[in-house]
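Enquirer: Any chance you can model this:
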Amino acid sequence: MGWDELQYQSGFGNEFASTDPRCPDALPEGQNNPQKCPYGLYAEQLSGTAFTAPREHNQRTWLYRIRPSVCHEPFTPVKECNKTTIDWEQEAPDPNQMLWRPFALPDGEVDFVSGLHTVCGAGHPRERHGLAVHVYLCTAPMGDSCLYNSDGDFLIVPQQGELRITTEMGRLRVRPNEICVVPQGVRFHVAVSGPSRGYVLEVYDGHFQLPYLGPIGANGLANPRDFLSPCAWYEDRDVAGYRVLSKYQGRWFEARQDHSPFDVVAWHGNLAPYKYDLAKFMVINATAFDHADPSIFTVLTCQSTQPGVAIADFVIFPPRWAVQEHTFRPPYYHRNCMSEFMGLIYGNYEAKEEGLQPGGATLHSMMTPHGPDAKCFEAASNSELKPVHIAGGTQAFMFESSLGLAMTSWGHRTCMKTNPDYYKCWQTLKKHFTPPAIGTPEE
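Expert: As a prediction, the model looks like this:
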């Protein structure tokens, strides 16, 4: 089956069952771990939650594979994967508004892992608490190697170039304006066909979930049926020195084995990679007055132990109709107890058309004020309040977190993409205050 003929299963968090059609009836009947599996396969369970997690939160998948994943040589440290980090003390704290120009693509052949760069983050995977924001800048496929993340889930946001992702559960083709989530522990390989750039949100605490809809009701925002997981696909391929990379407690290790890890003939469970087309997001935003909070644009969330407070939210600002009365329509000026990292996939972000560029980013840290630039403010304050379609041809997104994000040396200095003049976009905001006239006091 070619990449243009991939088959998917729809639904978020479903209990999927999938067999490669080349091996019908590969899934055992009646028990997950039989004495002998069909076709002489091995049964292996991948657990994404504690065994005793409540049923509604429990995530695990049974894999039926040609060889168990334990068939590898010992892991040893890898030195060349040194652009990711969990060292949040590299730079002194900096509360200023940050703007990055588009991150530069590398020269020569650089694969997905070698092209991962950490921009900012907080916490530590050893305590299973925190997150990291990376960008990937790559030009070449990974060859005979794969990776898995022991530290948490990856949410991948392509900005330039298509990703062809092979996972243990099957294959995903992910284009710009689509996202992909690869859960903790799932082995995967990334192939590209040219210069590719994108963003990665990594969470240590748990797994991504759909936000609760509350008064919105049963439908809206990102609908479960639009999330696609791969159907089973396997390769029975002997490879001398196949490289398995492990991201473990923020560092990289490698082990060698003599075969492809993508030898899962069948699988069933609810822990699986998936992709989602951002164009399918059902926007809800029509107000008689005032301004809805940006949380109405949440696609996925990773919740903390405090109700309603996220370790990380993935939020988008898609093309939509603005139907509002008696209000300022762009994002309001804001100081937030959350950290906001924004990126742009394509187009012009309506609140900063001359600032944030595709492939670039902004960071507005806790309680640091931010909002529309002067040009946007003046235009929005004087425009006619009629229904208008905004953000056409644009897709901006935000990684929002309740944690304070520290910048790495690469993100702050080495990448040479920060714009020191970002603050100037607000300096021309004028004073419009007109106090009432004060009469002459009576004598």
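
Enquirer: switch to C-alpha atoms for all contacts and neighbour counts from now on
Expert: Will do.

Enquirer: contacting residues for the residue most central in space within the chain?
Expert: Most central in the chain under Cα atoms, centre = their mean is L155, positioned 2.9 Å from the mean C-alpha point. Each residue near L155 by Cα atoms under 8 Å, 6 or more residues apart in numbering is listed here: I179, C180, V181, V182, V200, L201, E202.

Enquirer: Let's see that with 6 Å instead.
Expert: By Cα atoms under 6 Å, 6 or more residues apart in numbering, the residues touching L155 are C180, V181, V200, L201.

Enquirer: How about Y333?
Expert: Counting by Cα under 6 Å, 6+ apart, Y333 has contacts H370, G371.

Enquirer: Distance check, it against E235.
Expert: Look at Y333 and E235: by Cα to Cα, to the nearest Å, they are 53 Å apart.

Enquirer: Over to I296?
Expert: 42 Å.

Enquirer: Ok, Q31 next?
Expert: For Q31 relative to E235 (Cα to Cα), the value is 25 Å.

Enquirer: Neighbour count: these two, which is higher?
Expert: E235 (13 against 9; other Cα atoms under 10 Å).

Enquirer: max-length helix in the protein?
Expert: In the chain, assigned by DSSP state H, the helix with the most residues is helix 374-382.

Enquirer: which SS class is A26?
Expert: coil (DSSP: H, G, I helix; E, B strand; the rest coil).

Enquirer: nope, E29 is what I was after
Expert: coil.

Enquirer: From the rest of the structure, what touches the helix or strand that contains Q9?
Expert: Using DSSP states H and E, Q9 sits in strand 8-10. Contacts of strand 8-10 with the rest of the structure, by Cα under 6 Å, 6+ apart, involve R225, F227, L228, S229, P230, C231.

Enquirer: Narrow these to those in strands?
Expert: F227, L228, S229, P230 (DSSP state E).

Enquirer: Check the residues you listed and tell me the two furthest apart.
Expert: F227 and P230 (10.3 Å; Cα to Cα).

Enquirer: Now do the strands in the stretch 151-300 of the chain.
Expert: For the stretch 151-300 of the chain, the strands defined by DSSP state E, counting those that start in this stretch occupy 153-160, 163-167, 170-174, 178-182, 188-191, 196-203, 227-230, 238-248, 251-259, 264-269, 274-277, 286-287, 298-303.

Enquirer: Nearest spatial neighbour of T61, chain-adjacent residues omitted?
Expert: Using Cα to Cα, 6 or more residues apart in numbering and skipping residues adjacent in sequence, the residue nearest T61 is G269, 3.9 Å away.

Enquirer: Let's compare: structure for the following, please.
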Amino acid sequence: MAELKYLCGFGNEFSSEDPRCPGSLPEGQNNPQACPYGLYAEQLSGSAFTCPRPANKRSWLYRILPSVKHQPFIPAACGDLTEKWDQVEPDPNHNMRWRPFAIPQSTEKIVDFVAGLHTICGAGDAKSRSGIGIHVYTCNTSMMNKCFNNSDGDFLIVPQQGELLITTEFGKLMVEPNEICVIQVHFLACVCIARTLFGPNLERLNCLHATGSTLRANGLANPRDFLCPVAWYENREVSAGYTVINKYQGKLFACQQDFSPFNVVAWHGNYTPYKYNLNNFMVINCVAFDHADPSIFTVLTAKSTRPGVAIADFVIFPPRWGVADHTFRPPYYHRNCMSEFMGLIKGHYEAKEEGFQPGGASLHSIMTPHGPDTECFEKNSVADLKPERVAEGTMAFMFESSFSMAVTKWGLETCQKLDKSYYQCWEHLRSHFNPNWKPPKH
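Expert: Next up is the predicted model:
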């Protein structure tokens, strides 16, 4: 396959046309009486029409056939994809950890991206467009004559093993481990794999923002490092039927049409799918003493109606230098008014080097105490505090949410990956209290 090309910049106004059809973008107006090449004009709106211009998200698509041309949707099997947050009783012992999730072997069962979606936890309601769902996908085959549309919100996809070739109406994206991809609400996507893959993803983010544009002029997630596809179309009839899977109000529905939906010859706008390489995140860190809040590692955020409180923040813990003096450098023990769902893409997470494995995950629920395991605490309490590389060869991530997340039956039982001994990593913490302690003389 030829090398894919991308457009650079977060939230920019772009225009793109397939080079096979030069001049396919109308000049001077969005919706002419007759579009070039006999195309149909179609607008895709990601915000209300009345939003102020800086906040308005929309794109115009110029396509061979409009997306309205399809048979009626009918209910489809949801498998382990769910929004039933009352499957199991609440449990305050929600420091949970999962071992790496199993990828289905091709000799056992053929599983594509949609069939391989399993809901681990979540909260909220798709009808009110306020909530979060965290899933894992494990699949071993590409989607053939099938695509997926999430009407409930944005999909943030984090591959952990193997590449994804994602075809969208705007063009193609190749997404590899250590990259992320956002397929926004209402976008059609066909996911093909070069190898087996795994990765949690986050849905129902009502609006995603790059934090680099709001926190600092330079650093963190720079807008220029976000890439969106260039226009690419296929004019293909599918006599056997092309299936469009639609996630709507927490359920799956399917419809049939006799042509490929990826027939957009040209487009322009600022509402597009995009990808981002986590290696491009410019870390801001502590250079004096104490331990900075993990919010300094936020790549994307989905705002809530409460100022300063997120529906979800996407946070990463990349390789960096640790230089703080007189400081316990790993994450401190804490309780949090947010839920913290963590995953490990590669390497060894500094606070729990043994039990937390690549392809695995953990959930620390609201106000549930957590922090470094015993070995990490003992070692770092007496460590020689020289400048050192932290998390070399490692990439961990976290979905931090203001929602109190419920764990599904699949996450607790069916997947059979829950590490029920997780709590034991703190069992051997011992008291170091010394009532006769005196400060050292300098």
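
Enquirer: so what number do they get for TM-score?
Expert: TM-score for the superposed chains, counting by TM-score structural alignment, normalised by the length of the second structure: 0.96, backed by 433 aligned residues with a Cα RMSD of 1.2 Å.

Enquirer: contact partners of the next helix-or-strand element following the strand holding Q9 of the first structure?
Expert: Sequence-wise, the next helix or strand downstream of strand 8-10 of the first structure (DSSP H and E) is strand 16-19. Contacts to strand 16-19 of the first structure, defined as Cα under 6 Å, 6+ apart, come from residues C231, A232, A266, W267, H268, G269.

Enquirer: at 7 Å what do you get?
Expert: A26, L27, C231, A232, V265, A266, W267, H268, G269, N270 (Cα atoms under 7 Å, 6 or more residues apart in numbering).

Enquirer: The fourth one touches H268, doesn't it?
Expert: No: no contact is recorded between A232 of the first structure and H268 when judged using Cα atoms under 7 Å, the distance being 9.5 Å.

Enquirer: on that earlier part again, give the intersection of the neighbour lists for F227 and P230 of the first structure.
Expert: With Cα under 7 Å, 6+ apart, F227 of the first structure and P230 have common neighbours Y274.

Enquirer: So which of those two has more stuff around it?
Expert: The residue with more neighbours, out of F227 of the first structure and P230, is P230; 24 against 21, by other Cα under 10 Å.

Enquirer: residues contacting the more buried one?
Expert: Q7, Y8, Q9, M169, G170, R171, L172, Y274.

Enquirer: Does the residue nearest to E354 of the first structure when sequence neighbours are not counted fall in a helix, a strand, or a coil region?
Expert: Distance criterion Cα to Cα, 6+ apart; nearest residue to E354 of the first structure, sequence neighbours excluded, is N348 at 7.8 Å. Following three-state DSSP, the label given to N348 of the first structure is coil.

Enquirer: Next one: the equivalent of N348 of the first structure over in the second structure from P318 of the second structure, what distance?
Expert: The equivalent of N348 of the first structure in the second structure is H348 (alignment by TM-score structural alignment). Between H348 of the second structure and P318 of the second structure the computed distance is 11 Å (Cα to Cα).

Enquirer: shared neighbours, the two?
Expert: T394.

Enquirer: which of the ones in strands among the contacts of strand 8-10 of the first structure lies closest to S383 of the first structure?
Expert: Of all those, S383 of the first structure sits closest to F227, with 37.8 Å by Cα to Cα.

Enquirer: so what's that closest one up against?
Expert: Listed by Cα under 7 Å, 6+ apart, the contact partners of F227 of the first structure are S10, G11, F12, Y274, K275, Y276.

Enquirer: what's the burial count for the residue lying closest to it once chain neighbours are set aside?
Expert: The spatially closest residue to F227 of the first structure, leaving aside those adjacent along the chain, is Y276, at 4.9 Å (Cα to Cα, 6+ apart). A total of 24 residues lie near Y276 of the first structure under the criterion other Cα under 10 Å.

Enquirer: And for the one 5 residues further on?
Expert: Applying other Cα under 10 Å, we find 20 other residues in the vicinity of F281 of the first structure.

Enquirer: likewise H134 of the first structure?
Expert: Neighbours around H134 of the first structure, by other Cα under 10 Å: 24.

Enquirer: so where is stretch 52-72 of the first structure in the second structure?
Expert: Going by TM-score structural alignment: stretch 52-72 of the first structure matches residues 50-70.

Enquirer: List the buried residues of the matching stretch.
Expert: For stretch 50-70 of the second structure, a neighbour-count test (16 or more other Cα atoms under 10 Å) marks N56, K57, R58, S59, W60, L61, Y62, R63, I64, L65, P66, H70 as buried.

Enquirer: next one: it to chain centre, how far?
Expert: 23 Å (Cα atoms, centre = their mean, to the nearest Å).

Enquirer: do stretch 131-145 of the first structure as well
Expert: 14 Å.

Enquirer: what's the answer for stretch 173-182 of the second structure, then?
Expert: Per Cα atoms, centre = their mean, the centroid offset for stretch 173-182 of the second structure relative to its chain is 10 Å.

Enquirer: and if you look at stretch 15-23 of the first structure?
Expert: 27 Å.

Enquirer: ok, back up a step: would you reformat the strands of the stretch 151-300 of the first structure as JSON lines and include distance to Q90 of the first structure?
Expert: Output for the strands of the stretch 151-300 of the first structure, formatted as JSON lines (distance: least, Cα to Cα, whole Å):
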{"stretch": "strand 153-160", "distance to Q90 of the first structure": "23"}
{"stretch": "strand 163-167", "distance to Q90 of the first structure": "31"}
{"stretch": "strand 170-174", "distance to Q90 of the first structure": "33"}
{"stretch": "strand 178-182", "distance to Q90 of the first structure": "28"}
{"stretch": "strand 188-191", "distance to Q90 of the first structure": "29"}
{"stretch": "strand 196-203", "distance to Q90 of the first structure": "19"}
{"stretch": "strand 227-230", "distance to Q90 of the first structure": "38"}
{"stretch": "strand 238-248", "distance to Q90 of the first structure": "20"}
{"stretch": "strand 251-259", "distance to Q90 of the first structure": "16"}
{"stretch": "strand 264-269", "distance to Q90 of the first structure": "41"}
{"stretch": "strand 274-277", "distance to Q90 of the first structure": "34"}
{"stretch": "strand 286-287", "distance to Q90 of the first structure": "44"}
{"stretch": "strand 298-303", "distance to Q90 of the first structure": "26"}
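
Enquirer: Sticking with the nearest residue to V203 of the first structure once chain neighbours are set aside, tell me its helix or strand.
Expert: The spatial neighbour of V203 of the first structure that comes closest, neighbours along the chain excluded (Cα to Cα, 6+ apart), is L131 at 4.4 Å. Taking DSSP H and E as the criterion, L131 of the first structure maps to strand 129-138.
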